[in-house]
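S.K.: Would you be able to build a 3D model of this:
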Amino acid sequence: MDSPHGAAVKAEGFGLKGPRGWVFRGVGIDAAPGSLIALEGPSGSGRTCLLLALTGRMKATEGHAEIGRHRLPKKMAAVRRIAALGPVPGVNDLDQALTVAEQLREGAMLQRRYEAPLRTLLRPRGERRATARTRIDEALAAVGLDPAALPKGERTSVRDLERLEAVRLSVAIALLGGPRLLALDDLDLKLSDAERAEAWALLRSVADRGTTVLAVCSEAPEGVTVVRTGAEPGTGAAAPAKPVPAAPAAEGPKITWGLPPGKDTDPDAPATARPGPEEPPAPAAGAAEPATDHDEATEDTKGADDALAETGRA
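M.R.: Here you go, the predicted structure:
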């Protein structure tokens, strides 16, 4: 595949406050294009919300971030155009009823319809199909997924994929649009140690090709830029980050800490309130405002929403 120029990721005092208090706060990042960035923390520490905020899917309430020179929270739509989501439960899950071939074709069709220039849609159908097939083959090669090796080849049902195979498929679909930023949630969920190492090797290879990668995890490996959530500022020790070989030379990452849910809680906020849409008629003071795009859900129902409610995982 073509190697897109990755987006630099910078943040200063970045935070999101919900009705029950701060989901994350005081996050600082300074990562060069082509970096591999781990958002590390325990379940419920705001990891998923931070991921969605940095990709323009949730609106931060404090500080700012820059993704490829697009400043958040003002330029959320611009960030969404250059950032693709890999697996994020509750936001862009694979369709379990489809086969691998059908899922890939659907991804290519949506990418062509919503992201490709209008002139692309005017090309002959045979040419469009050939172009889509080429992009699919290149994406599969980039993630190391060989459909022929699956039990029923491309006709294998998505529901029958192993967890790591599903991750590879999701990443392949995300890469079809040539994003500058790739984001994944719960990378190490239900993976053995060996599979976890394979998953990180996959993301390193994507970063080496020029795409900046954000990945939520419980424990990051050595050699990546680490941003930790759920810790008091100034406590603990950040794992030293090593530069990604293909990334341009840059200063070492600036790592700060995000507050866990419940810190600095607003006592006057209603106990059961939820963040409303991005532009509600009468927004509540301090409420987090997620984006409203169809496939870019307001909150991860298994992560972001529960994190704000302080009863689940993020």
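
S.K.: Every contact and neighbour count from this point should use C-alpha atoms.
M.R.: OK.

S.K.: quick one: what helix or strand has the closest residue to residue 177 other than its chain neighbours in it?
M.R.: Closest residue to residue 177 apart from its sequence neighbours, by C-alpha to C-alpha, 6 or more residues apart in numbering: residue 111 at 6.0 Å. Using DSSP states H and E, residue 111 sits in helix 100-114.

S.K.: how about that helix: buried residues?
M.R.: Neighbour-count burial for helix 100-114, counted by 16 or more other C-alpha atoms under 10 Å, picks out 100-105, 107-109, 111-112.

S.K.: Show residues contacting that helix.
M.R.: Under the criterion C-alpha atoms under 8 Å, 6 or more residues apart in numbering, residues 94-95, 120-121, 132, 136, 147, 154-158, 169, 173, 176-177 lie in contact with helix 100-114.

S.K.: Going along the chain from it, find the next helix or strand for me.
M.R.: Heading C-terminal from helix 100-114, the first helix or strand you meet, by DSSP H and E, is helix 118-121.

S.K.: and the angle from whichever helix or strand comes after that following helix to helix 100-114?
M.R.: Per DSSP H and E, the first helix or strand lying C-terminal to helix 118-121 is helix 125-143. Interaxial angle of helix 125-143 relative to helix 100-114 (axes from the mean of the first three to the mean of the last three C-alpha atoms, to 10 degrees): 110 degrees.

S.K.: Helices along this structure, start to end?
M.R.: Secondary structure of the chain (DSSP state H): helices located at 47-54, 76-82, 100-114, 118-121, 125-143, 163-175, 193-208, 304-309.

S.K.: right, and those helices - which one's nearest residue 232?
M.R.: Distance to residue 232, taken as C-alpha to C-alpha, is lowest for helix 47-54 among the helices of the chain, at 14.7 Å.

S.K.: Would you mind pulling the contact partners of the closest one?
M.R.: 23-24, 39-41, 58-60, 65, 67, 72, 183-185, 214-216, 229, 299-300, 303-304, 307, 314.

S.K.: any idea how far it is from the chain center?
M.R.: Centre-to-centre, helix 47-54 and its host chain are 7 Å apart (C-alpha atoms, centre = their mean, to the nearest Å).

S.K.: now do stretch 195-206
M.R.: Put simply, stretch 195-206 sits 15 Å off its chain's centre (C-alpha atoms, centre = their mean).

S.K.: Over to stretch 145-157?
M.R.: Chain-centre distance of stretch 145-157: 26 Å, with C-alpha atoms, centre = their mean.

S.K.: Figure out the length between the terminal residues of that stretch.
M.R.: Stretch 145-157 has an end-to-end distance of 15 Å (C-alpha to C-alpha, to the nearest Å).

S.K.: Another sequence for comparison is provided below:
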Amino acid sequence: MLKVVDLNVAYGSIAAVRGVSFDIAQGEIVAVIGPNGAGKSSLLLAIAGLIKPRSGAIEFAGKNIASKQAEILVSEGVSLVPEGRHIFGSLTVAENLALGATVRRDWPQIASDTERVLAMFPVLKERYRQRANKLSGGEQQMLAIGRAMLARPRLLLLDEPSLGLAPLVVNQVYQAILDLRQSGVTVLVVEQNVSRALAAADRTHVLSFGAIAMSGKSTELAGTAAFDAAYFGVSREAGRA
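M.R.: From the prediction side, this is the model:
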């Protein structure tokens, strides 16, 4: 579904992503974790077409998309839920959701998909006619995911979906992510919440200083000295010394 090869992203002379390569099979959940400043968001922005890579290849469903603009990628099946949600607070929940479907023309199916989103997040149905700026942080995150789903993505990119949310709301958000995978959506999630990412993802990549420091099956990474060294930059033995 997605193949990233030797991707490099820079802001002027500052390298944000350095030689990153990985792939995602259809129907997988893959996590990218790492500390602040590791390059996680820059990686997602490049895949979503919001910033242009300095070099490297990004293939989606077998086609090179590294030079395509974001609005084209949305119509082809790539949707991003950015960090900070970026919903339109002055618009209602209904209007925010409708914005997610602007690339579509299959009106009957849009109505059906809207009902599916509201069933997934019942609180959005309760607040359907309310302005989005009246929602809690967790409700806004649900709205941002719902809006992305209205574009009918084949690949959903999630940037820090648990950031700033209460544990109960994080449970709801991650249950929705698992439900999306069951419906055939492929998911790439960027997270600082290590335990959540490892619990949900099939495979995980640890990003450090813009490069992949470690990769593997999520169930095999947690709690190992090599994982601690990759994520924290220190081994358990060194930490005890």
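
S.K.: out of the buried residues of helix 100-114 of the first structure, which one sits closest to residue 190 of the first structure?
M.R.: The shortest approach to residue 190 of the first structure among the buried residues of helix 100-114 of the first structure belongs to residue 100, at 20.6 Å (C-alpha to C-alpha).

S.K.: any idea how far the closest one is from residue 130 of the first structure?
M.R.: Residue 100 of the first structure sits 18 Å away from residue 130 of the first structure, going by C-alpha to C-alpha.

S.K.: show me the contacts for the residue nearest the centre of the second structure.
M.R.: Taking C-alpha atoms, centre = their mean, the centroid of the second structure lies closest to residue 158, which sits 1.4 Å from it. Residues near residue 158 of the second structure by C-alpha under 8 Å, 6+ apart: 80-83, 187-190.

S.K.: quick revisit: can you tell me which of the helices of the first structure comes nearest to residue 234 of the first structure?
M.R.: helix 47-54 (18.4 Å).

S.K.: Can you check which part of the second structure that closest one sits on?
M.R.: Aligned by TM-score structural alignment, helix 47-54 of the first structure corresponds to residues 40-47 of the second structure.

S.K.: quick one: what's aligned to residue 95 of the second structure in the first structure?
M.R.: In the first structure, residue 95 of the second structure lines up with residue 102, judged by TM-score structural alignment.

S.K.: gap between that match and residue 109 of the first structure?
M.R.: Here residue 102 of the first structure is placed at a distance of 10 Å from residue 109 of the first structure (C-alpha to C-alpha).

S.K.: cool, and residue 171 of the first structure?
M.R.: Taken as C-alpha to C-alpha, the span from residue 171 of the first structure to residue 109 of the first structure is 16 Å.

S.K.: Same check on residue 290 of the first structure?
M.R.: Applying C-alpha to C-alpha to residue 290 of the first structure and residue 109 of the first structure gives a distance of 26 Å.

S.K.: of the buried residues of helix 100-114 of the first structure, closest to residue 78 of the first structure?
M.R.: residue 111 (16.1 Å).

S.K.: Okay, that closest one and residue 147 of the first structure: tell me how far apart.
M.R.: Counting by C-alpha to C-alpha, the gap from residue 111 of the first structure to residue 147 of the first structure is 21 Å.

S.K.: now residue 163 of the first structure
M.R.: Distance of residue 163 of the first structure to residue 147 of the first structure, computed by C-alpha to C-alpha: 15 Å.

S.K.: more neighbours, the two?
M.R.: Neighbour count, other C-alpha atoms under 10 Å: between residue 163 of the first structure and residue 147, residue 147 has more, with 18 against 15.

S.K.: ok, the more buried one touching residue 161?
M.R.: No - assessed by C-alpha atoms under 8 Å, residue 147 of the first structure is found out of contact with residue 161, at 10.8 Å.

S.K.: OK, contacts around residue 118 of the second structure?
M.R.: By C-alpha under 8 Å, 6+ apart, residue 118 of the second structure lies in contact with 124-125.

S.K.: if we go to 10 Å?
M.R.: 97, 124-126, 128, 142-143, 146 (C-alpha atoms under 10 Å, 6 or more residues apart in numbering).

S.K.: same check, this time on residue 195 of the first structure
M.R.: Contact analysis of residue 195 of the first structure by C-alpha under 10 Å, 6+ apart lists 163-165, 188, 201.

S.K.: Then residue 122 of the second structure?
M.R.: 115-116, 128, 142.

S.K.: which of the residues you listed also appear as contacts in the first structure?
M.R.: Using both residues aligned by TM-score structural alignment, their matches' C-alpha atoms under 10 Å as the contact test, the members of the contacts of residue 122 of the second structure still in contact in the first structure are 115, 142.

S.K.: which among the contacts of residue 122 of the second structure gets closest to residue 10 of the second structure?
M.R.: When these are compared for distance to residue 10 of the second structure (C-alpha to C-alpha), residue 142 wins out at 31.1 Å.

S.K.: what's the matching residue for the closest one over in the first structure?
M.R.: Using TM-score structural alignment as the criterion, residue 142 of the second structure maps onto residue 168 of the first structure.

S.K.: Would you quantify the distance from the nearest residue to its match once chain neighbours are set aside to residue 188 of the first structure?
M.R.: Using C-alpha to C-alpha, 6+ apart and skipping residues adjacent in sequence, the residue nearest residue 168 of the first structure is residue 143, 5.7 Å away. The gap separating residue 143 of the first structure from residue 188 of the first structure is 16 Å, by C-alpha to C-alpha.

S.K.: do the same with residue 161 of the first structure
M.R.: Residue 161 of the first structure sits 16 Å away from residue 188 of the first structure, going by C-alpha to C-alpha.

S.K.: Looking at these two, which one has more neighbours?
M.R.: Between residue 161 of the first structure and residue 188, counted using other C-alpha under 10 Å, residue 188 has the larger neighbour count: 21 against 17.

S.K.: I'm done for today, thanks for sticking with me.
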